[in-house]
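Engineer: The following block contains a protein sequence and its predicted model.
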Amino acid sequence: MTERMVDSGTSENDGRGGGKPEGPPPAPATPVAEPRAAAQPAPAAPRAEPTAAPRPEPQPAPAVDASFEARASRFTAALPEALRRIPFTASVVVVTLVVGVVARTVWTPIWREAWFHQVAYGLPGLREGKIWTLLTGWFFYLTPGQYLSGLIMFAIIVGACEMRLGTRAVAVAAVAGEIGGILLASLLVWALSATSWPWAVALTQVRDVGFTTGALTVLAVTTAALRSPWRLRVRAALWFYVTVAFLFEGTLSDVAHAIAVVIGVLVGQRLFGVEPGFGPRTRRETRMLAFGGLIALGLTELVVLLFPGRGPFGSVAGLAGPTADVVIDLVIIAVVANALRVGKKWAWWLTVLYGLLNIGAAALALVAIFTGNLPTGAPLLLGSALLWLGEIGLLVFNRGAFRVPLRRRVPGGVAAAEGDSMARARALLMAVGGSTMSWMTTWPEMRYYFMADGRGYVGYERHAGVALALSDPVVPDGTIADAVAEFTRRAEQGGLTPCLFSVTDAAADAARTAGWRTVQIAEDTIIDLAGLAFKGKKWQDVRSALNKAKRESITFRMTTLAEEPFAVLAQVRAISEQWVGEKGLPEMGFTLGGVDEALDPAVKVGLAIDNTGSIHGVASWLPVYAEGGQVRGWTLDVMRRRDDGFRSVMEFMIASACLSFQQTGAEFVSLSGAPLARSEQSGEELDRTDRLLDKLGASLEPFYGFRSLHAFKAKFAPRYEPIHLAFRDEADLPRIGVALTRAYLPDATPRQLLAAGLSARGEQADAGVR
């Protein structure tokens, strides 16, 4: 989409943009095309008359033709309506074609015309007082090939955006973006030319035409109206395109594109933003963005090396030196890219270190340039370093998404390879059984401490010097107290603060016996399935949801998500990422899973689907094992719905799942405990720690709705079982508070973590703890 530039001098440039040559242009040879006869349909064979001897009937004509005719007819009928929705786009395309035909630039390069300088924009035109060129340059393209590609891209991009934002917003964005982008780019080039920078000096003599800056401005503005994950994907592709084009081509249009896209994204977010912020909202988005950026970086280096251009740092044509550097980069990228995609910590470290090495080499090259010695390959090295800088920035500011360890252990325990330790933990969990939250200890970010007798383990995460154990120790009955004592001893030997989070009464009692303090942080909501029939007044809302779903042809299907086709998985991911994108804080982790965790073959997923195949809601269920490997219940994890879908889909999915699990012989389902939410404690005075957790839950309520979720679950008349936090003494609370913040908000900034720590310390001081 980048317009090629034309020098206002007297000779053609290096082939990327034809300069206006002296004298009349040579007459082009007119190609003579061989006439092709139009393909005529073969006449149909006459149908034979029936005779006494049976004859085979001719095969009927395939239904493809009828189907194609039907689709063509629908397209023809819908075309006038579509054109009425994009009057600005259609007008620009039609006017540009008419002007091109009248001026003959549709089949002749415009830079060959004597009047080219009267219509082309750029710094030369501004110096000559030809302000009108900021308008006339829109309706031309430099070459006939650019007419075809430029108008097609304009129609697709601006047309789609016009249907999304409306004609007025798109017209204003396109006109302001084109004029402002070209004007600011010309002024920037003029200012930089005072430094005698050869690239900037050359651009002061360039004239250009085209409307691509306006089109990219419209696209940048429209991204703000997109929902996750498409908002970030389109922005990432747009930013990468303008950055690479600027670094390795550096035309006047590339400068204008970069300026217009940056301003367009900022203005669009302010005026049309449907989600807060600019960065990724989920761990998967972050990992995929890092993975895609790394692959694109390697491919860019390879393409630039094979098809060199001339950018702000000079030309890379004919440079043999950078070949080895590019090959090394590609090898490193091939090694770490997939590991980065799944969030491996070692891949994060290797990528950051190697990126810093590239940036350091570029810094040395920059120093050499200022001393007058241009190193071989410096243009490619400097451009690549800026791309590496963006990749490293993404990784550093979102480092919480890359926490999957290579080895998992408490210092002093036995280290195990990641795959071995996870498989061992799963086997132990199935053998000895666990609580309603024990399956969460098999998630990728978990570390494991295996008991000395080999009969159980403690799953934990490590943050801020805290060994944050999740759920009860997975050990045989009657040995929880021994497991707590052993885990505590090993953690302290490694210099870690032990903590038990989301444990049942059994683990809390064992901790209190050892002298620890405990506090209730949530309530597990249990629905017993024996005899469940949804009869009576208390089940009125649930019955209404089931009946309404039947009337609207919404059906329920319990499935294994990993076995579903791509179309189903894509819908599930889109629903989940849209839900996360609407929150004001990043995606939470630790006890809150996502689609990646729901892809585990052992996890069941309920889908609410209409008769067109559209998914209205998704809910995943984690197995709860009894001793001996029998699944005795299921715990609700992911619960997401489509914004414009069936309103009562949550009640419908939970009720349908209860009936489905009841038929398989399950004893109960757990709707899980909403973090930092519990029933009202009438008549009971809360202590300082309780009030701290109560205040934290209230502050997060507008973003995640924990308490609203807890109230919603009450519709299913559950019984409640308390969930506790166990800690040695109040002096550990500030560190535990930071650890929990990092566990639940792995993408939180240091400033947010500091605020959490200060808040916890303030509450501790109020409690009189020193």
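Structural biologist: Perfect, I can see it now.
Engineer: only C-alpha atoms for contact and neighbour calcs from this point on.
Structural biologist: OK.
Engineer: Report how many residues lie close to T213.
Structural biologist: Residues near T213, counting by other CA atoms under 10 Å, number 31.
Engineer: Distance of it relative to A220?
Structural biologist: Counting by CA to CA, to the nearest Å, the separation of T213 from A220 is 10 Å.
Engineer: and if you look at P718?
Structural biologist: P718 is 49 Å from A220, where distance means CA to CA.
Engineer: The structure to be compared is supplied as follows:
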Amino acid sequence: MSDQTLALGRTTGLESTAFTFSERVGYLKRFGAHSQSFSTLQPGMQYFDVPGKGYLAYMRKWGATIVLSDPVCAPENFGELLERFQERFHNAAYVQVSKPVVDYLHARFGLYGTQFGSESRIDLGKWSLRGKKKQILRTALNQAEKNGITVQERFSDDHTREISEAWIRTRKCKSNEIRFLIRPMEMDYRENERHFYAYQNGKAVGFIYFDPIYRNNEIISYVPNISRANADFKQGIFYTLMAHAMAAFKAEGIPYLDLGLIPLSLDATTEHQESRLLKQTLHGLYNRGSFIYNFKGLEFTKSRFRGDNFKTYCCHKRRIPALEFLAMFKLTQLL
């Protein structure tokens, strides 16, 4: 059966080899080592399934096909999945992918691989709040304690929607929560999510949802994909929630904590496969695009944890993938 027939089978009722949901979750738990692997199961995603190997998750908008994250498969099978997907979607773009994916797509198909941002990983075995560079975290914890803030892990929602809607009204984009690059708060699949809530006088004033990151059917890390705080507590709640959650994960023997995407946090040097023009454009957006999103504020906040940073990329066919970026911003609901 061809890949085209497989794709059509989802919409026409033809017999296909598309994974069942439980099969896809099985691949996630074996190979979901990317910080956004869990987000590939968000509502609205389409899938390109290769039996016995894994899958890619993507969305389409205005004729553009945009893949999120690395393929959910063993790294040695990246090439096979990418090869098959490119046969089906010749003009596909890829966002938040790792260097091995970039190297394959550049060498095999001539795609640009331009840095899109950074990610950060913390070794919880070495984690502590000690040191001069962690002072802002300790200050936040002390202020929270003075204000009577406590943190608890909860498995049911507690004023979640109320806090979230109030938080969104304080953002640059006030009409919607961001999707695609950040999975939506409400998902049908929520296995192994962790929810930590901050309370004051018995009322929830902030929360963080952590998503699991897997390798070989074990959770190796968590990533804080959803965070909200009461508008009255603009400073400190995130740091306080993170510190409590990290202490809990460390006590459980979880090796790492990932901080997720830091968009447009770019290295000054340009690699050979990058589009110099696109990178200059992204640098400009970082410096002058605060009316769209608080890029600098997010980078500062995540930098306080002093994790090990690494690059994440987007892959694209043209030097300036204008349609693809507009489509992506529409999918994220920033436009």
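Structural biologist: That came in fine, so what should we check first? Computed from a predicted model, the values in this text were never measured in an experiment.
Engineer: Work out the TM-score between the chains.
Structural biologist: Overlay of the two chains. TM-score (TM-score structural alignment, normalised by the length of structure 2): 0.87; 323 aligned residues with a CA RMSD of 2.7 Å.
Engineer: Quick check: the aligned residue for A469 of structure 1 in structure 2?
Structural biologist: Using TM-score structural alignment, the equivalent of A469 of structure 1 in structure 2 is V67.
Engineer: ok, T312 of structure 2 touching Q96?
Structural biologist: Yes. If you go by CA atoms under 8 Å, T312 of structure 2 and Q96 touch, sitting 5.4 Å apart.
Engineer: Check the contact lists of the two and give me the overlap.
Structural biologist: Taking CA atoms under 8 Å, 6 or more residues apart in numbering as the criterion, T312 of structure 2 and Q96 both touch 116-117, 261.
Engineer: Out of those, which comes closest to V151 of structure 2?
Structural biologist: Distances from V151 of structure 2 to the shared contacts of T312 and Q96 of structure 2, taken as CA to CA, are shortest for L261 (24.6 Å).
Engineer: helix or strand for the counterpart of that closest one in structure 1, which one?
Structural biologist: Using TM-score structural alignment to pair residues, one finds that L261 of structure 2 aligns to G673 in structure 1. Here G673 of structure 1, judged by DSSP states H and E, is contained in no helix and no strand.
Engineer: three-state assignment of D644 of structure 1?
Structural biologist: Put simply, D644 of structure 1 is coil when judged by DSSP: H, G, I helix; E, B strand; the rest coil.
Engineer: what's in contact with the helix of greatest length in structure 2?
Structural biologist: Ranked by residue count and defined by DSSP state H, the top helix of structure 2 is helix 237-251. Contact partners of helix 237-251 of structure 2, identified using CA under 8 Å, 6+ apart, comprise 124-125, 137, 140-141, 144, 151, 196-198, 206-208, 227, 229, 257.
Engineer: now swap in stretch 125-137 of structure 2 and tell me
Structural biologist: Residues from elsewhere that reach stretch 125-137 of structure 2, judged by CA under 8 Å, 6+ apart: 138, 236, 239-240, 243, 250, 255-256, 304-306.
Engineer: again, only using 6 Å
Structural biologist: The contact list for stretch 125-137 of structure 2 (CA atoms under 6 Å, 6 or more residues apart in numbering) reads Y239.
Engineer: corresponding residues in structure 1 for it?
Structural biologist: Against structure 1, stretch 125-137 of structure 2 falls on residues 530-542 (TM-score structural alignment).
Engineer: about what we covered before: state the distance from the match of L261 of structure 2 to W388 of structure 1.
Structural biologist: With CA to CA as the criterion, G673 of structure 1 and W388 of structure 1 are 42 Å apart.
Engineer: quick one, which of these two is more surrounded?
Structural biologist: Here G673 of structure 1 and W388 are compared on neighbour count by other CA under 10 Å; more neighbours surround G673, at 29 against 23.
Engineer: How much space separates that one from L302 of structure 1?
Structural biologist: In this structure, G673 of structure 1 and L302 of structure 1 are 51 Å apart, going by CA to CA.
Engineer: Repeat that for R573 of structure 1.
Structural biologist: 32 Å.
Engineer: all helices of the stretch 51-200 of structure 1, in order?
Structural biologist: Counting by DSSP state H, counting those that start in this stretch, the stretch 51-200 of structure 1 has helices at residues 63-85, 87-103, 116-119, 123-127, 133-136, 144-165, 167-193, 198-203.
Engineer: Quick check: the farthest pair among the contacts of helix 237-251 of structure 2?
Structural biologist: The span of the contacts of helix 237-251 of structure 2, defined through CA to CA, is set by G125 and A229 at 28.1 Å.
Engineer: mind checking how far the residue nearest the centre of structure 1 is from R341 of structure 1?
Structural biologist: Geometric centre of structure 1, nearest residue: E285, 2.7 Å, by CA atoms, centre = their mean. E285 of structure 1 is 10 Å from R341 of structure 1, where distance means CA to CA.
Engineer: Kindly report the same for H616 of structure 1.
Structural biologist: Distance from H616 of structure 1 to R341 of structure 1, counting by CA to CA: 28 Å.
Engineer: Name all residues that make contact with the match of L261 of structure 2.
Structural biologist: By CA under 6 Å, 6+ apart, the neighbours of G673 of structure 1 are 522-524.
Engineer: how deep is I359 of structure 1 tucked in, by neighbour count?
Structural biologist: For I359 of structure 1, the neighbour count with other CA under 10 Å is 21.
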